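Chemist: The sequence and its predicted three-dimensional model are supplied below.
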Amino acid sequence: MELIRKGKVREVYADGDDVILVASDRVSVYDVVLPTPVPDKGAILTQISLWWFRQFADLVPNHVINEDVPEEWKGRAVRCKRLEIVPVECIVRGYLAGGGLESYRESGSVSGVAFPPGLVEADRLPQPVFTPSTKADEGHDEYISIEEIAKDLGEETTNRLRDLSLTIYERGAEIARERGVLIADTKFEFGTDADGVLTLADEVLTPDSSRFWKASEYEPGRGQWSYDKQFVRDWSSTLTDWDRTYPGPEIPADVVAETRARYIEIYEQLTGETWV
């Protein structure tokens, strides 16, 4: 098989008319891949995505064909349809955090969407908001307005991306809330298949693509207890000798262990299944 793309966490291989998407145990923060893997991370991401794809099957087609992949990748890879990927990160925010919080503090808006004044970190927004960004192969993504997307993709496709992203997020947030989890924000990726049908791709509502907060400990005005890689971000932000550029620092064993434990916990919390 031919390696056609290697991202920060995933590799994509061509296999005849299909592609195989393989999730590694690599961790990236601030767009830098750190040298220390988190055991089982790739498998957890893959299995959470598969679970969510099933929850959304009636809302939008997805790229998954099956899990018929080489033995060495079993559990952490899926066979998928080839898609023409839409060059937009479809971000939805239900709460104010991360880059959205930074943008709000600077301008009172994110991706051209004005937020109410006086919000504090982790505040729940009046309603979920679509705040897309560019999709950069290298460097940092940049927020982009829906009007700018429409110039490239047309209004119909742009509106469809927005509406699908919000619909998927809202259902996912409701399912998660019933399980004691708040989905603060997330990003989706879409592509078009051979018939031009807009299709959900890549990963969906994983601890790498989303912020998951423990509902029982939620309190606006501060950072939240997270089931995601925010734990690694928080650790890396304490380092005084790293400027967030390559090469990244080794992750200490205790941070690796806690990150793995949180990934397993969110898998079990959402799916109701035991990780083995």
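Modeler: Done, it's in.
Chemist: rest of the way, CA atoms for contacts and neighbours
Modeler: OK.
Chemist: so Cys80 makes contact with Val69?
Modeler: No: using CA atoms under 8 Å, Cys80 is not in contact with Val69, being 10.2 Å away.
Chemist: between these two, who's got more neighbours?
Modeler: Taking other CA atoms under 10 Å, Cys80 and Val69 do not tie; Cys80 has more neighbours (23 against 18).
Chemist: follow-up on the earlier one: joint contacts of Cys80 and Val69?
Modeler: Ile20 (CA atoms under 8 Å, 6 or more residues apart in numbering).
Chemist: got the residue ranges for the strands in the stretch 151-276 of the chain?
Modeler: Here the stretch 151-276 of the chain has its strands, by DSSP state E, counting those that start in this stretch, at 181-192, 198-201, 210-214.
Chemist: So for Pro61, which of these sits nearest?
Modeler: Closest to Pro61 of the strands of the stretch 151-276 of the chain is strand 198-201 (CA to CA; 5.1 Å).
Chemist: Break down the stretch 151-276 of the chain into its helices, ranges please.
Modeler: Per DSSP state H, counting those that start in this stretch, the stretch 151-276 of the chain carries helices over the ranges 155-178, 230-237, 253-271.
Chemist: got another, please set it beside the one above:
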Amino acid sequence: MISNIPPAPAIDGTTHLHSGKVRDLYRIDAGEHAGRLLMVASDRISAYDFVLASTIPDKGEILTRMSLWWFEQLSSLVPHHVVSTDVPAEVAGRAVVCESLEMFPVECVARGYLTGSGLVDYRASGEVCGIPLAPGLEDGSRLPAPIFTPATKAELGDHDENVSYDAVVATVGDEDAAALRDLTLRVYARAEELARERGILLADTKLEFGRRAGGSTIVLADEVLTPDSSRYWPADAWRPGRTQPSYDKQIVRNWLTSEASGWDRSSGEEPPALPAEVVEETRTKYVEAYERLTGERF
């Protein structure tokens, strides 16, 4: 379990509630948004169940701006949890005021391509989350149609575990399971189309949903369609049968597992600090993904 997350900074008028690998969550105690949540995206980066000592400059702002852009693109499909971007000055640009929701204990994953843990499951059983797939698929193969491949929400630092649709039904009931599957696939389809128009393939994405207290409305929450929660590949470099180049922290993983890092993943020791060139290359990938998707300059 991850235990090396630095303490969250104090923010006047708020109470710190929780810190994840990247985000810090606060309750707003006074003012117009009293009772709402303040979600702050840091520049932290994690890999292999460690929060690294190195940070990626501007990462928190990039992730926040990308999520806000996607929430706007998806607003006709599903409501989102963002209430305001009027936040304390010390976290301006990388925080949002959001609703407090009853979160569904399910990671809602859509896959349009076979890779990652889905590929591992497929190679072992010919299925992903109980969904049979055709034989002969490779790393990076495009699926005939996107599939809903949910996962359990693991404790911080543990791995999410892929589960079947029936397991989701057992957790949240038939009606909500069907609604979550439908929303996940609709969001993926819309996002995949928009990304493809911009020369980027959306291989898969993880979404989180909640429900407003006392209501039936399902709301899209947390981050959405960022390089931290999604696999983005440059379309012109897609070649099934290999690991695809990507717009995410794969650069960091590659360096950590190379001889150059001197780090043994199985040692249990914390990874070393990242070289400046790895930090800069990672930042460049995040910026490029943001600019290509949104058409905006960072």
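Modeler: Structure received. Please read all numbers here as calculations on a predicted model, not as lab measurements.
Chemist: rewinding a little: with mean neighbour count and distance to Thr167 of structure 1 as new columns, can the strands of the stretch 151-276 of structure 1 be given to me in CSV?
Modeler: Output for the strands of the stretch 151-276 of structure 1, formatted as CSV (neighbours: other CA atoms under 10 Å; distance: least, CA to CA, whole Å):
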stretch, mean neighbour count, distance to Thr167 of structure 1
strand 181-192, 23, 12
strand 198-201, 24, 12
strand 210-214, 23, 16
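Chemist: nearest to Glu138 of structure 1, of those?
Modeler: strand 181-192 (16.9 Å).
Chemist: For the closest one, grab the matching residue range in structure 2.
Modeler: With TM-score structural alignment applied, strand 181-192 of structure 1 matches the range 200-211 in structure 2.
Chemist: Residues touching that stretch, excluding its own?
Modeler: So stretch 200-211 of structure 2 is in contact with 101-104, 106-114, 180, 184, 188, 191-192, 195-196, 217-225, 229-235, 293, going by CA under 8 Å, 6+ apart.
Chemist: From the chain's centroid, how far away is that stretch?
Modeler: Distance, stretch centre to chain centre, for stretch 200-211 of structure 2: 7 Å (CA atoms, centre = their mean, to the nearest Å).
Chemist: Ok, stretch 136-154 of structure 2 next?
Modeler: Here stretch 136-154 of structure 2 is found 16 Å from its chain centre; the criterion is CA atoms, centre = their mean.
Chemist: Stretch 166-186 of structure 2 too?
Modeler: Mean-position distance between stretch 166-186 of structure 2 and its chain equals 19 Å (CA atoms, centre = their mean).
Chemist: So which bits of that stretch are buried?
Modeler: Buried residues in stretch 166-186 of structure 2, counted by 16 or more other CA atoms under 10 Å: Ala167, Val168, Asp176, Ala177, Leu180, Arg181, Leu183, Thr184, Leu185, Arg186.
Chemist: For Asp202 of structure 1, see how far away the most centrally placed residue in structure 1 is.
Modeler: When CA atoms, centre = their mean is applied to structure 1, the residue found nearest the centroid is Ser209 (1.4 Å). Distance, Ser209 of structure 1 to Asp202 of structure 1, by CA to CA, to the nearest Å: 10 Å.
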